[in-house]
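*Asks:* coordinates for the following, if possible.
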Amino acid sequence: MNQNETYDAIVVGTGISGGWAAKELTENGLKTLVLERGRMVEHIKDYSTMNDDPWDFPYKGELSADDQKKYHVQSRVNWAPKDDNKHFFVNDLEHPYVETKRFDWIRGYQVGGRSLTWGRQSYRWSDIDFEANKKENIGVDWPVRYNDIAPWYDKVEKYIGVSGQNLGLKQLPDGIYQPAMKLNCVEEAFQKATAEKFEDGRLVTIGRAAHITDPEAKFEGRNTCQNRDRCSRGCPFGGYFSSNSSTLPAAERTGNMTLRPNSIVYEVIYDDTTKLATGVKVIDSETHEKLEFKAKVIFLCASAMASVGILLQSKSERFPNGLGNDSDALGRGIMDHHYKLGATAKVDGYLDRYYKGRQPSGFYIPRFVNLDESTGRNEYLRGFGYQGRASRGDWTEAIAELNYGKELKDQVLKPGKWTIGATGFGEFLPYEDNRVTLSPTEKDKWGLPQLAFDVEFKENEYNMREDIKKQIVAMFKAAGFKDVQAYDEETGPGLGIHEMGGARMGHSPKNSIVNKHNQVHLVPNVYVTDGAFMSSSSCVNPSLTYMAFTARAANHAAKEFKSGTFS
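*Replies:* Predicted coordinates for the structure are as follows:
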């Protein structure tokens, strides 16, 4: 590649945000270089385990002893990595970081990033979320409100395909949806019991998921979800949204995208004369060669913590503490969502009922606390929701039967009894002292400083966790379920895989890093549109919001570029 060429734009990262930045910039006519620190992954071709069956894997799909050492941090999440998707998660021995306090950093370094393995739950924020910081005098006020972002939610939902149901809730705005997936019979019973037994507005609905469900819908190169539940291996049907199946191919079709994998961006280059960025510094991950690429517009979409790390490393005489960091806000206000707590229960009856396929989305319970005076809580601020599902066990329950002969054969052909479970996802407040910094001593194998995490739950989070358990236990009991058990597993921030903050959005460079258009206040041709820009966390999955803000920012950047602002 010609390092002397000046591109119109550079996008750092190819995940949820990077794919959208690449699509919108190239479709606006900008010659765009897309840099990814990981390996190339081509849609379908590189989904090496997409059609494998359980018996195709040694250890029944679990990691070998050697792999357990390589993925010792990634495995904290329990559901991943497994032998069928470990190639989409980082080797922790090769990509270390410093845990001043425990922080579970789950990563995927490849073209497509974590868009290949994300949970695909897609919910809009409301003004309750955008206004909370200002009303409670916490963190910094968002310089945008729901009406600013609503048109971009529309655009994203139409393009990626989100299945769901409109509910008319102020805390969970309606959207533009594919046909909703179906609750199974036990989930429907839970929905009915919740509506009858509680009068505080809580309800059970189907999750809103980025899966195509309408066979008549037209999505270029993509087909409907096949209910295989092999999503984290990569979907050859394109049934769920990923950068690889959707936005990156769209960018490629324009002829305006150049994609370079194995490219570790570690610094944004600043010109003190123009007061703009001129490009980025890169290390080739395979050859360790140092390169520089030039552009008029820079989009940081490397994932929240990685983008913060790049900004922290981007030091100059003007910005000795990191690019745009006059306020010392850079790296502060790190957030995640609560995870790994909730409840399980056994369900009597319904033994003549089953479900079809392996549906990728279960039920969702939207936030129902701290919405008004009647739902207020004195113990904590903000709120939480639940994601869960009901299912039937399998033949392994027959082991306890001690049958043999015909009785054993009859038993193993029958599904087991019904169970139900729900996990709480709660909001995490943006504390100033929850921060990430550059380690002064520890380096990675490319000689770059490792990130050091000093992030923790505080009193508000612990109080909320208690109510998360209490409320779902009450709901399961009210529904008549049996053996209701709360659980609260050992965890740290990060394990929700919704890490946010560090380059927060605000009104002023005195207390924030980016403005309402996701531009770095003090270096306006640098945009940050992954989770780093988040000034609060809401309690819903954030990826849809990243996509909406990225699309909005990329169109703003294209207009500014064409007007000559960045020349």
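*Asks:* when you work out contacts or count neighbours from here on, use the C-alpha atoms and nothing else.
*Replies:* Noted.
*Asks:* what segments of the stretch 451-567 of the chain are strands?
*Replies:* 482-488, 519-520, 523-528 (DSSP state E, counting those that start in this stretch).
*Asks:* do the stretch 151-300 of the chain as well
*Replies:* Secondary structure of the stretch 151-300 of the chain (DSSP E, counting those that start in this stretch): strands at 205-206, 257-260, 263-271, 276-284, 290-300.
*Asks:* neighbouring contacts of the fourth one?
*Replies:* Meaning strand 276-284. 10, 262-271, 289-298, 446, 523-526, 566 (CA atoms under 8 Å, 6 or more residues apart in numbering).
*Asks:* just the buried ones from those?
*Replies:* The neighbour-count test (16 or more other CA atoms under 10 Å) marks 10, 262-270, 292-298, 523-526, 566 as buried among these.
*Asks:* now the helices for the stretch 351-500 of the chain?
*Replies:* Secondary structure of the stretch 351-500 of the chain (DSSP state H, counting those that start in this stretch): helices at 405-412, 459-478.
*Asks:* what of the stretch 151-300 of the chain?
*Replies:* Counting by DSSP H, counting those that start in this stretch, the helices of the stretch 151-300 of the chain are 185-197, 248-253.
*Asks:* which strands and helices sit next to the longest one?
*Replies:* Same thing as helix 185-197. strand 384-392, helix 459-478 (3 or more CA pairs under 8 Å, 6 or more residues apart in numbering; DSSP states H and E).
*Asks:* turn the strands of the stretch 451-567 of the chain into JSON lines, columns for distance to Val540.
*Replies:* Formatted as JSON lines, the strands of the stretch 451-567 of the chain follow (distance: least, CA to CA, whole Å):
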{"stretch": "strand 482-488", "distance to Val540": "19"}
{"stretch": "strand 519-520", "distance to Val540": "24"}
{"stretch": "strand 523-528", "distance to Val540": "21"}
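*Asks:* one more, so I can put them side by side:
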Amino acid sequence: MKDKLYINETKEHFDVLVVGSGITGGWAAKEFCERGYKTLMIERGRVVEHRKDYIGEGKGPWQFANRMKVDNLLVEEQYRIQKQCYAFHDASKHFFGNDRDLPYSTEAGTDFSWIRANQLGGKSLLWHRQSYRYSDFDFNANKADGHGIDWPIRYKDLAPWYSKVEKHAGISGSPEQLEQLPDGEFLPPFEMTSPEKQLKASIEKHYPDRKLIMGRTAHLTQPSEFHLSQGRGQCMARNECQKGCSFGGYFSSQSSTLPAAANTGNLHIAANSVVHSLIYDEKSNRVKGVRVIDNDTLKTREYFARVVFLCASTLGSTQILLNSKTKTFPNGLANSSGVLGHYLMDHNYNAVIRGQFEGFEDEYYSGRRPSGIMVPNFQYHPGKYSKKYLRGYAFGGGSSRSNWQSSGWSDGIGAGFKNRLTQAGPWHMTLYAQGEMLPRYENSVSLHPTKKDKWGIPQLHINCKWSENEHLMMQDAAETGKEMLLKAGLTNVDSTVTSDTNPPGLAIHEVGTARMGADPKQSVLNAYNQSHDIPNLFVTDGASFCSSAVANPSLTFMALTVRAVDFCAREMKAKRI
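*Replies:* Okay, here's the model as predicted:
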């Protein structure tokens, strides 16, 4: 992408404003630009150029002052919350938000870890790339058990859009014919280790309703000619994705959607532009544009367009809407229902099970596979629910063999100890549970009445905690996972439940707060992610979700976005917007 793409002040009136440049923003920009619409992408953070700005890529731990550990003083000053993320280290810290400049508050007795990546590309540079379709069991769950409102769509509505984004992004995986986890357009999957294959055989023998599969992930295991034409290359299995990938081996805005949008000549990008609020015209009942504050100078400016797509992340988009108060909408723009900010959800990653394999001493693995195994949800409709709680969970995980790094913590001295460091240790297996969180009105975000950030925008105040349902689910997951490993012959099996100590947020799968629905009195958006109240306003990120489901949400973010763009373009052509 070239410098002429980047603008600051402009009098141009665009066709579309896309707020946010992560997974959903990148897709929205690509789809509109390829349809010929002049599109301005607004990003609150700095520009990150593909390849050039991956400053930690390819560097070994020994090339960092503290062997990848971030200086303690810097952590406390800037990254107190961000440091909790699995991807945070000295080679990736520049892709994370600065907690000092991005404050928020939480309700007494609750906590929430809000992980942020404010730069061009957003969290598409940091995500864990697991990519799954939702099934009709996911879209029907709220209606089936009465928790939350019914999704206004079903699997058939998203199936063709899932296919579209999978073919473009490149998703590796294996077809499994599972009714709760639909198959997609797959590149070849990564290979399981021999211990994982043994575990798979055991689970599927002892539990006919369960299957162990290779994780489905947005990596080019075998790129097509189309992927190569994007300038992307095969995944090298370095598992250093969060440093940035110059190969484009995994899907990100930088490697895929932004270049496609830029190649049309229809894309402009306003970086370092913090959106304060939307500009709403009472007379026409339309959003006319956005007010932004310069990230560095704190000067204000405005951008205008025919349509606005909010893709700023679940909490980011919600904060913008809440702060866009008008005479018609005193409690937040497009909030006639009163549900804006409510029904916040995250995935429940709070049970871990570990065990040791006997044997396989002659086996090892090559490379650093950037994905693991998965046991899909086996409690996916009310007839399969546990008697103790509602909904279900999946297991993720993987096997590994102990090496010199773990031996480095053991006692020893002399030639014998040194020789032991050259020998691989036993194989271990780790499973972690990924559970659904029920939609609950009291789990919510609002604007703090007095506290503001450095741009003068009211801070978000978050009230979110696990319910008894989530606690019971994780206790069951720990017991179930332990039983599965023991039946497979593993030894030294133990489990841990952390829902009492780990708050929501760290799954980084927050959804809800501007949900879609058929009834405008109970929802913010319709089935096409269009505001019920304001026809030219769309929200296509995780804020639109009615439930969290069990599988990772990113692929559904993408499919919802391209479907919404298609609908919006047809409405624009018909001059209804």
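*Asks:* tm score of chain vs chain?
*Replies:* For these two chains in superposition, a TM-score of 0.97 is obtained (TM-score structural alignment, normalised by the length of structure 1); 562 aligned residues with a CA RMSD of 1.2 Å.
*Asks:* still on that earlier bit, out of the strands of the stretch 451-567 of structure 1, nearest to Gly501 of structure 1?
*Replies:* strand 523-528 (10.9 Å; CA to CA).
*Asks:* matching residues in structure 2 for the closest one?
*Replies:* Matched against structure 2 by TM-score structural alignment, strand 523-528 of structure 1 falls on residues 534-539.
*Asks:* how about residues contacting the matching stretch?
*Replies:* Looking at what lies outside stretch 534-539 of structure 2 - CA under 8 Å, 6+ apart - the contacts are 285-287, 306-311, 317, 334, 514, 525, 529-531, 564, 577.
*Asks:* residues in contact with Gln222 of structure 2?
*Replies:* Leu187, Pro188, Gln234.
*Asks:* what's the spacing between it and Glu34 of structure 2?
*Replies:* As judged by CA to CA, to the nearest Å, Gln222 of structure 2 and Glu34 of structure 2 stand 26 Å apart.
*Asks:* what's the answer for Gly355 of structure 2, then?
*Replies:* When distance is defined by CA to CA, Gly355 of structure 2 is 50 Å away from Glu34 of structure 2.
*Asks:* between those two, who's got more neighbours?
*Replies:* Gly355 (21 against 17; other CA atoms under 10 Å).
*Asks:* ok, back up a step: Serialize the helices and strands packed on helix 185-197 of structure 1 to TSV and add fields for distance to Asn166 of structure 1.
*Replies:* Converted to TSV, these look like this (distance: least, CA to CA, whole Å):
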stretch	distance to Asn166 of structure 1
strand 384-392	17
helix 459-478	23
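*Asks:* distance of the most far-flung residue of structure 1 relative to its centre from Ala398 of structure 1?
*Replies:* Using CA atoms, centre = their mean, the residue of structure 1 lying farthest from its centre is Gly405. It sits 49.0 Å away. As for Gly405 of structure 1, its distance to Ala398 of structure 1 is 13 Å (criterion: CA to CA).
*Asks:* Phe566 of structure 1 now?
*Replies:* 69 Å.
*Asks:* aligned counterpart of Gln254 of structure 2 in structure 1, please.
*Replies:* Looks like Gln254 of structure 2 aligns to Asn244 there (TM-score structural alignment).
*Asks:* surely that match and Val111 touch.
*Replies:* Yes. Asn244 of structure 1 lies in contact with Val111 (CA atoms under 8 Å); the separation is 7.4 Å.
*Asks:* anything in contact with each of those two?
*Replies:* With CA under 8 Å, 6+ apart as the test, Asn244 of structure 1 and Val111 both reach Val41, Glu42.
*Asks:* looking at those two, which one has more neighbours?
*Replies:* Each of Asn244 of structure 1 and Val111 has its neighbours counted (other CA under 10 Å); Val111 has more, 31 against 25.
*Asks:* quick one: what's aligned to the more buried one in structure 2?
*Replies:* Counting by TM-score structural alignment, Val111 of structure 1 corresponds to Leu120 in structure 2.
*Asks:* contact partners for that match?
*Replies:* Ser21, Gly22, Glu43, Gly45, Arg46, Val47, Val48, Ala271.
*Asks:* any idea how far it is from His147 of structure 2?
*Replies:* Computed as CA to CA, the Leu120 of structure 2 to His147 of structure 2 distance reads 37 Å.
*Asks:* next: Phe139 of structure 2.
*Replies:* Taken as CA to CA, the span from Phe139 of structure 2 to His147 of structure 2 is 12 Å.
*Asks:* neighbour-wise, which of the two wins?
*Replies:* More neighbours surround Phe139 than the other of Phe139 of structure 2 and His147, with 21 against 15 (other CA under 10 Å).
*Asks:* what about the more buried one, which helix or strand?
*Replies:* Element membership for Phe139 of structure 2 (DSSP states H and E) is helix 136-145.
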